[in-house]
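make a model of this:
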Amino acid sequence: MRKARRTAEAQQDPGASMPYPQYGYPPPGPHDPNMYMAPPYNPAPVYQPAPGQYYTPQPMGMPGVDQAGFNMPTQILQNPAIANMALQYGQSLVGQGKEVIDQKFNQYVSTSRIKYYFSVDTAYVAKKLGLILFPFTHRDWSVKFNPEEPVQPRDELNAPDLYIPSMAFVTFVLIGGVSLGLQERFSPESLGIQASAALVWQILEILAIWLTLFIMSIQSKLTIFDILAFSSYKYVGMIVVIAVSLVMPSAYHIALIYISAAVMFFLVRSLKVQVLPETPGGYDPEEGSKRRTYLLLFMGGIQPLLMWWLTRHVALPATTT
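A predicted model of the protein is given here:
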């Protein structure tokens, strides 16, 4: 009876240990009710800048890496001697690259030759424009040459240049845009199409003339820049034709006929002195003269066609009542 009471008291006592603990494990201690509760939350203090100060974020470092190694290139570049050496080395590289580009470019195009075609002044431009539009009264079409160096266009009226053709091309595109605007047909796309069409036809014209010279075996003083210059003088006449159509639309065809005749006469007379006669060893001098005449007629004859083709959609049409 007493033994049964002791067993019951042992079962009722929560702090009593197990009568037979498992082998290899220590006997369990008294139960703590707070052992499974989370510790109290203590938030980290938030940085509050003082009035008038700004927060500057600090760079985060990588664990196990010395942060001083990242600042080494910056410290090297901050050295004046090293910075000057790097600057001089970069300038030398740029200079060497420019020399290589100039050498490669000069193998195909001579910059001094291009500068020659743009050596003009105001007096030359005014006289040349008058010669293109009114060539019928001009007598001396010969080009004077200097034995030491070629005569620049500003010193020789009959010499070809590229300044007037380039400016005339840009002006033609702009005045074409004005004409399209007055017709309420202007758009950036139409202006681009006009410029692209004129450029494509110009390239085709130069290729056709150059191919004709090659096929007919005609010896001449003409270079690719001379052909470009003479074939681009028509833009001066095209500007006049469009300007006349803006003032008087009904006079478009009259202006086109006169300007076409003037440009064709100017081109034939200017190119006539540029084409060399056949060599004495040729088979037939008369046949060579005919070929040169055909070349001049071809170059002069395509000018009115191109002028009409490039201005027919741009010029202000005559109003019909």
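
CA atoms for contacts and neighbours, from now on please.
Noted.

in stretch 185-204, what counts as buried?
Using 16 or more other Cα atoms under 10 Å as the test for burial, stretch 185-204 gives L191, Q194, A195, A198, Q202.

give me the contacts around stretch 302-310.
With contact meaning Cα atoms under 8 Å, 6 or more residues apart in numbering, stretch 302-310 is reached by A197, A198, W201, S231, K234, Y235, M238, L256, S260, A261, V263, M264.

now, of those residues, which are buried?
For the contacts of stretch 302-310, buried by 16+ other Cα under 10 Å: A198, S231, K234, Y235, M238, L256, S260, A261, V263, M264.

farthest-apart pair in the residues you listed, please.
Maximum pairwise distance among the buried ones among the contacts of stretch 302-310 (Cα to Cα): 20.3 Å, between A198 and A261.

would you map the helices across this protein?
2-12, 72-77, 80-108, 111-117, 122-133, 163-182, 188-215, 224-232, 234-247, 252-272, 285-311 (DSSP state H).

please give me the structure for this one as well, since I'd like to look at both together:
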Amino acid sequence: MYNNLGAQPGVPRPPTNPQPNPFGNSFYGAGSGLIRGGLGAYGEKILGSSSEYVQSNISRYFSDPQYYFQVNDQYVRNKLKVVLLPFLHRGHWTRITEPVGGRLSYKPPIYDINAPDLYIPFMAFGTYVVLAGLSLGLQRKFSPEALNWLFVKGLFGWFLQVSLLKVTLLSLGSGEAPLLDILAYAGYAFTGMCLAVLGRIIWRYSYYFLMPWACLCMGIFLVKTMKRVLFAEVRSYDSSKHHYLLLFIALAQFPLFTWLGNISVNWLF
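Here you go, the predicted model:
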């Protein structure tokens, strides 16, 4: 009466094929899809937000280095006029913005005379080292070691200028200026320094006129530039403190230029 084939020896046991459960497969597919989709969206949201956070914070302190080398001959000529003759600059000192990717971004130096660049500072620094070596050669004090010390002296002077500008912005509640911007503004000091050192090489006594002139022009340029940065970024600040610190920036150019302009074997003096 009962079919017990599976229990009889020598008789093959029929395979057991359970009926598929359509509800279970559908629930499993829907559940796994929901989990994958939910986790994927959540992970993308986390990674996207963190990426935007990192990019926004990096852009606050650093910028694209290529931006600072987008220059041409016309920009270099006009920029040198602004740095060496800032009181003759009749235009505004604010930078030009343009919408990029839904946000406002500054135009590169080739389109904006007020934009900072690193081409002129690096070229001026290299020229300063070459002129310093030539000056030592004329004094018959040239040596590779002395030129190395002058190179380090110039870098240290550049670092002091960057520190001065950065500390000033931080003390006034505006420390968000990109570091490469401040590096460019500080490096413009070597343009006037090159002029003063070249004047000393050509005619010794012209140095005593060109050096104060370069200090004065650099002080005016930095005061105008820092005022623009402060007005654009600082929401509230002490007006008296603001003016005192800007005056300090201008006055600090005189000892800095005097120290860098003293081309000697002893780089400390």
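
superposed, how do the two chains score by TM?
After superposition, the two chains reach a TM-score (TM-score structural alignment, normalised by the length of the second structure) of 0.69; 203 aligned residues with a Cα RMSD of 2.4 Å.

from V152 of the second structure, how far off is the most centrally placed residue in the second structure?
The residue lying closest to the centre of the second structure (Cα atoms, centre = their mean) is L180, at 2.1 Å. Per Cα to Cα, to the nearest Å, L180 of the second structure is found 20 Å from V152 of the second structure.

ditto for L230 of the second structure
31 Å.

R185 of the first structure -> the second structure?
Mapped onto the second structure by TM-score structural alignment, R185 of the first structure lines up with K141.

how near is that match to F257 of the second structure?
21 Å.

next one: L169 of the second structure
21 Å.

repeat for Y42 of the second structure
For Y42 of the second structure relative to F257 of the second structure (Cα to Cα), the value is 56 Å.

neighbour count winner among these two?
Per other Cα atoms under 10 Å, whichever of Y42 of the second structure and F257 has more neighbours is F257, with 21 against 12.

show me what the more buried one lines up with in the first structure.
Match for F257 of the second structure (TM-score structural alignment): M307.

cool, P86 of the second structure as well?
So, by TM-score structural alignment, P86 of the second structure is matched to P135.

which ones are touching its match?
With Cα under 8 Å, 6+ apart, P135 of the first structure has these contacts: A262, F265, F266.

which of those residues are conserved in the second structure?
Counting by both residues aligned by TM-score structural alignment, their matches' Cα atoms under 8 Å, the contacts of P135 of the first structure that remain in contact in the second structure are A262, F265, F266.

how about the nearest residue to the equivalent of the first one over in the second structure, chain neighbours excluded?
Taking TM-score structural alignment for the superposition, A262 of the first structure sits opposite C217 in the second structure. Spatial nearest neighbour of C217 of the second structure, excluding adjacent residues (Cα to Cα, 6 or more residues apart in numbering): L84 at 5.8 Å.

count of residues packed around that neighbour?
Neighbour count of L84 of the second structure, defined by other Cα under 10 Å: 22.

circling back to that earlier point, test my guess that the match of A262 of the first structure contacts K81.
No - when contacts are counted by Cα atoms under 8 Å, C217 of the second structure is not listed as touching K81 (10.4 Å).

compare the two (neighbour count), which wins?
Using other Cα under 10 Å, the more surrounded residue of C217 of the second structure and K81 is C217, with 21 against 14.

ok, now how distant is the aligned residue in the first structure for R77 of the second structure from I132 of the first structure?
Applying TM-score structural alignment, one finds that R77 of the second structure aligns to A126 in the first structure. Computed as Cα to Cα, the A126 of the first structure to I132 of the first structure distance reads 10 Å.

settle it for me: which of these two has more neighbours?
Neighbour count, other Cα under 10 Å: between A126 of the first structure and I132, I132 has more, with 20 against 10.

OK, contacts around that one?
By Cα under 8 Å, 6+ apart, the contact set of I132 of the first structure is Y233, V236, G237, A262, V263, F266.

any idea what the first one aligns with in the second structure?
Using TM-score structural alignment to pair residues, one finds that Y233 of the first structure aligns to Y188 in the second structure.

in this structure its match contacts Y119, no?
No - here Y188 of the second structure lies out of contact with Y119, judged by Cα under 8 Å, at a distance of 9.9 Å.

pick out whichever of the two has more residues nearby.
Y188 (28 against 17).

can you give me the neighbour number for the closest residue to that one other than its chain neighbours?
Distances taken as Cα to Cα, 6+ apart place P121 nearest to Y188 of the second structure, at 5.2 Å, with adjacent residues excluded. When counting by other Cα under 10 Å, one arrives at 21 neighbours for P121 of the second structure.

what's near enough to touch the alignment partner in the first structure of P121 of the second structure?
When the first structure is aligned by TM-score structural alignment, the residue opposite P121 of the second structure is P165. Neighbouring residues of P165 of the first structure by Cα under 8 Å, 6+ apart: A229, S232, Y233, Y235, V236.

grab the nearest non-local neighbour of the second one.
The one in question is S232 of the first structure. P165 is the one closest to S232 of the first structure (Cα to Cα, 6+ apart), at 5.2 Å.

any idea how far that neighbour lies from P249 of the first structure?
25 Å.

also D226 of the first structure?
34 Å.

swap in L131 of the first structure?
25 Å.

same question for L162 of the first structure.
31 Å.

the more surrounded of these two?
Shown here are L162 of the first structure and P249; by other Cα under 10 Å, L162 has more neighbours (23 against 17).

how about the contacts made by that one?
Per Cα under 8 Å, 6+ apart, neighbours of L162 of the first structure: Y117, F118, F225, L228, A229.

can you lay out the contacts of I132 of the first structure as CSV showing distance to M85 of the first structure?
Shown next, in CSV, are the contacts of I132 of the first structure (distance: Cα to Cα, whole Å):
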residue, distance to M85 of the first structure
Y233, 53
V236, 54
G237, 58
A262, 63
V263, 60
F266, 60
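
quick revisit: check the contacts of stretch 302-310 of the first structure and tell me the two furthest apart.
It's A197 and A261 that sit farthest apart of these, by Cα to Cα, at 23.1 Å.

could you count how many residues lie near L230 of the second structure?
20.

what lines up with it in the first structure?
Match for L230 of the second structure (TM-score structural alignment): V275.

ok, so what distance separates the closest residue to that match other than its chain neighbours from I227 of the first structure?
Leaving out its chain neighbours, the residue that sits closest to V275 of the first structure by Cα to Cα, 6+ apart is S220, at 4.3 Å. Applying Cα to Cα, the value for S220 of the first structure to I227 of the first structure is 11 Å.

before we move on, what about S142 of the first structure?
With Cα to Cα as the criterion, S142 of the first structure and I227 of the first structure are 17 Å apart.

also G192 of the first structure?
Relative to I227 of the first structure, and taking Cα to Cα, G192 of the first structure is found at 25 Å.

thank you kindly, that will do.
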